[in-house]
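S.K.: make a model of this:
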Amino acid sequence: MIVVMKPDATEDQISHVRDHISQLGLQPQVIVGRHQTVIAAIGEERPGLVETLEPSPGVVKVLPIMAPYKRASSELKAERTVVRARSLEIGGKRIGVIAGPCSVESEGQIVSIARTLKALGATGLRGGAYKPRTSPYSFQGHKVDGLKMLATARDETGLAIVTEVMAPEHVAVVAEYADVLQIGARNMQNYQLLTAVGESGKPAFLKRGMASTMEEFLLAAEYILDRGNDQVILCERGVRTFEEHTRFTLPLASVPYLQAKTHLPVVVDPSHGTGKAPLVPPMARAAIAAGADGLMVEVHEDPEHAMSDGAQTITPSAFERMMAECRRVAEAVDRSL
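M.R.: The predicted model follows:
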């Protein structure tokens, strides 16, 4: 539930309510807004809590949080969350663009593409050091060496690094090099990993599972938020359907839906969402028109010879055209790129 404080509530009154919530066996979370403060009481709701908390000095009213995802819900926090990591900002007026190859193949490759992408307007660099692959015989990534290559590219360009972490035991080492920890679609309900990323304190980039509902997606985000990490980015990357004309089906209606239900920023991945390079730019434009706070796009200087996901990867020249087109769409919806 949410305890709404008066606009002129004092620090002592806020502390009193926070302590009272703790004494009731609930977790208090103080959220300071522009005009007033609210205190979330997270835990099992039971009869009599409203009557117990509402008479406290400085309290306007006590409201239940109806959504099962308490911390992620816009009922708890009306103001949009903005996630920042070095050059990357997701959730503000400017649309963040995370771009790069599916896999880190070599230091020369990742540094070269990072320089190009920075010049073309990207604000974050993606690249897999640990690669989850359907076949055990496919390239699995350079792992720690790949992380070091990403760090070199960051040193050269200043771009924030967004890279995937696949297991709880990898969180510490990936967090040492990365600026944002990505949790892939296959790991969206790996609750130990979600908890470990939440405890890392690093911004989290959570991709929707390929067969997950919106509620399951937001409850996965709740695991990260529940560990005290409020820097969570949601990513719609497409879901499995019976269609075969694309690798996945990219449901852009999820963007305004998520923005209505949660305060967390929403990014769209048109590369995985379509699986086909020619479809990436038009779906990127559509994502911005739908209100996306950011894009994640796979870009490679030679997609034909990429070590993974070449079919959905665009070239730097296609990325440059895409950025020019997306800027015009962004301006039309009162955003910038």
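
S.K.: from here on, just use CA atoms for contacts and neighbour counts.
M.R.: Will do.

S.K.: does V17 touch E54 like I think?
M.R.: No - look at V17 against E54 with Cα atoms under 8 Å: they stay out of range, at 9.6 Å.

S.K.: neighbour count for those two, which is higher?
M.R.: Neighbours per residue (other Cα atoms under 10 Å) separate V17 from E54, with V17 holding more: 23 against 18.

S.K.: now do the same contact list for the more buried one.
M.R.: L53, S56 (Cα atoms under 8 Å, 6 or more residues apart in numbering).

S.K.: for the comparison step, fold the sequence that follows:
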Amino acid sequence: MIIIMKPGQEATIQEIEDRLSGKVSVFTHGNRVAIQGIDRDGLNQQELQAAERIIENHPTAVQGSREFHPEDTVIQTAHSLIGGDNFTMMAGPCSVESLAHVRKMAAVAKAGGATILRGGAFKPRTSPYSFQGLGEDGLKFLRQAADEFDMDVLTEVMDEDHVEMVGKYTDIFQIGARNMQNFSLLKAVGKTNTSVMLKRGMSATIDDILNAAEYIAASGNTQIMIAERGIRTFDNKYTRNTLDVGSVPVLQKLSHYPVIVDPSHAAGHTEFVTREALAGVAIGASGLVVEIHDDPAHAFSDGAQALKPDEYQAMADKAFAIRNLINPAVKVVDA
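M.R.: Predicted structure coming up:
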């Protein structure tokens, strides 16, 4: 249940925490207390009198719920503000291929307004014979390039054994679609203080992604953003996945976490990426994460969906224009 307390009930909130902690799960946010494991019969008379309202029929993912946390979560990193009225561009190559190349792509990303450099050092591939990433060397190259251009790092962590190592180099952990329900990994990143981008699984429902985010929050880390990157539907012949733009306002209604759109993995083909990106901006996403490459035909991975530098710049110009049109109060971090 969620208890919305009357003003001035800080002492009662503390008493509830002291009385129930260790017995059931208790979370507090401002004047709201979420308790998993008991109903109102588990409260004493004083606690009941201190309550303004008690919500018993609430989502399982209680910490991510608007009912528990009404205001938007805004994630602050060294160079970015993500969520709320902010709009954040994230861009970079699918895979880190070399220091020289990722530096070149960082310059392109920054010129297009990105404050976050994305890139994969560990790559979960459909085929075991495809390029798997440069590992820790790739992380070092990514960090060096980001620091040179005053950008944050977003990179994927694939398993719990790598959390500590990847955490040395990244500002934001990415949990890929294939790992959305890797609960051991979710718990591991939840024990860190590093922000997390959780990508929606290819067959995941809205409740599935919110409950996956709850695993991270339940372990202590609430600096979470959710990425819509397309889902598997009836037809993947013409696009890699189907971008569920309708999920953006639904997730924003149900949850306080920033919602990011990844048009690259949804479209799978460069010719569709820009239009899907602009659809995500128009529907109110908190940011975009896109893949870029100067020579897509020879990219180590996913070249077919990467925007060339001029394509990325044109997309970014339109994205910021649309965002400013629909939300004049938007804050864009100066790149």
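
S.K.: mind checking the longest helix of the second structure?
M.R.: What stands out as the longest helix in the second structure, according to DSSP state H, is helix 309-326.

S.K.: all the helices of the first structure, residue numbers only.
M.R.: Under DSSP H, the first structure gives helices at 11-23, 49-53, 107-120, 144-157, 171-177, 191-200, 214-225, 254-261, 270-274, 280-290, 316-332.

S.K.: right, so those helices: which one is the most enclosed?
M.R.: Highest mean neighbour count of those: helix 270-274, a mean of 27 (counted as mean count of other Cα atoms under 10 Å).

S.K.: what's around A78 of the second structure, how many residues?
M.R.: Quick note: A78 of the second structure (other Cα under 10 Å) scores 12 neighbours.

S.K.: from A160 of the first structure, how far off is the aligned residue in the first structure for it?
M.R.: Correspondence of A78 of the second structure to the first structure, assessed by TM-score structural alignment: R86. R86 of the first structure sits 6 Å away from A160 of the first structure, going by Cα to Cα, to the nearest Å.

S.K.: what residues do these two have in common as contacts?
M.R.: By Cα under 8 Å, 6+ apart, the residues touching both R86 of the first structure and A160 are D179.

S.K.: which residue is the nearest non-sequential neighbour of E301 of the first structure?
M.R.: For E301 of the first structure, ignoring the flanking residues on the chain, the nearest one in space by Cα to Cα, 6 or more residues apart in numbering is T315 at 5.5 Å.

S.K.: the one you found -> the second structure?
M.R.: Aligned partner of T315 of the first structure by TM-score structural alignment: K308.

S.K.: do H300 of the first structure as well
M.R.: Using TM-score structural alignment, H300 of the first structure pairs with H293 in the second structure.

S.K.: try A221 of the first structure
M.R.: Using TM-score structural alignment, A221 of the first structure pairs with A213 in the second structure.

S.K.: re earlier: of all the helices of the first structure, which one comes closest to L206 of the first structure?
M.R.: L206 of the first structure sits nearest to helix 214-225 of all the helices of the first structure, at 7.1 Å, using Cα to Cα.

S.K.: contacting residues around the closest one?
M.R.: Helix 214-225 of the first structure is contacted by residues 68-72, 188-189, 191, 194-195, 197-199, 204, 206, 208-209, 230-232, 234, 258 when judged by Cα under 8 Å, 6+ apart.

S.K.: repeat that for 7 Å
M.R.: Contacts to helix 214-225 of the first structure, defined as Cα atoms under 7 Å, 6 or more residues apart in numbering, come from residues Y69, R71, A72, M188, Q189, L194, T195, V197, G198, R208.

S.K.: tell me the contacts of the fifth one?
M.R.: The neighbours of Q189 of the first structure, taking Cα under 7 Å, 6+ apart as the test, are A220.

S.K.: do that again at 8 Å, thanks
M.R.: With contacts defined as Cα under 8 Å, 6+ apart, Q189 of the first structure is in contact with G209, A220.

S.K.: the counterpart of it in the second structure and K199 of the second structure, how far apart?
M.R.: In the second structure, the residue paired with Q189 of the first structure is Q181, using TM-score structural alignment. Distance, Q181 of the second structure to K199 of the second structure, using Cα to Cα: 10 Å.

S.K.: distance of the match of H300 of the first structure relative to V250 of the second structure?
M.R.: 32 Å.

S.K.: tell me, what residue is most central in the first structure?
M.R.: Centroid check for the first structure by Cα atoms, centre = their mean gives I233 as the closest residue, at 1.7 Å.

S.K.: how much space between the equivalent of that residue over in the second structure and F272 of the second structure?
M.R.: Using TM-score structural alignment, the partner of I233 of the first structure in the second structure is M225. Separation of M225 of the second structure from F272 of the second structure (Cα to Cα): 24 Å.

S.K.: next: D41 of the second structure.
M.R.: Distance from D41 of the second structure to F272 of the second structure, by Cα to Cα: 55 Å.

S.K.: more crowded one of the two?
M.R.: Neighbour count, other Cα under 10 Å: between D41 of the second structure and F272, F272 has more, with 15 against 8.

S.K.: the more buried one maps to what in the first structure?
M.R.: Using TM-score structural alignment, the equivalent of F272 of the second structure in the first structure is L279.

S.K.: who's in contact with its match?
M.R.: So L279 of the first structure contacts P270 (Cα under 8 Å, 6+ apart).
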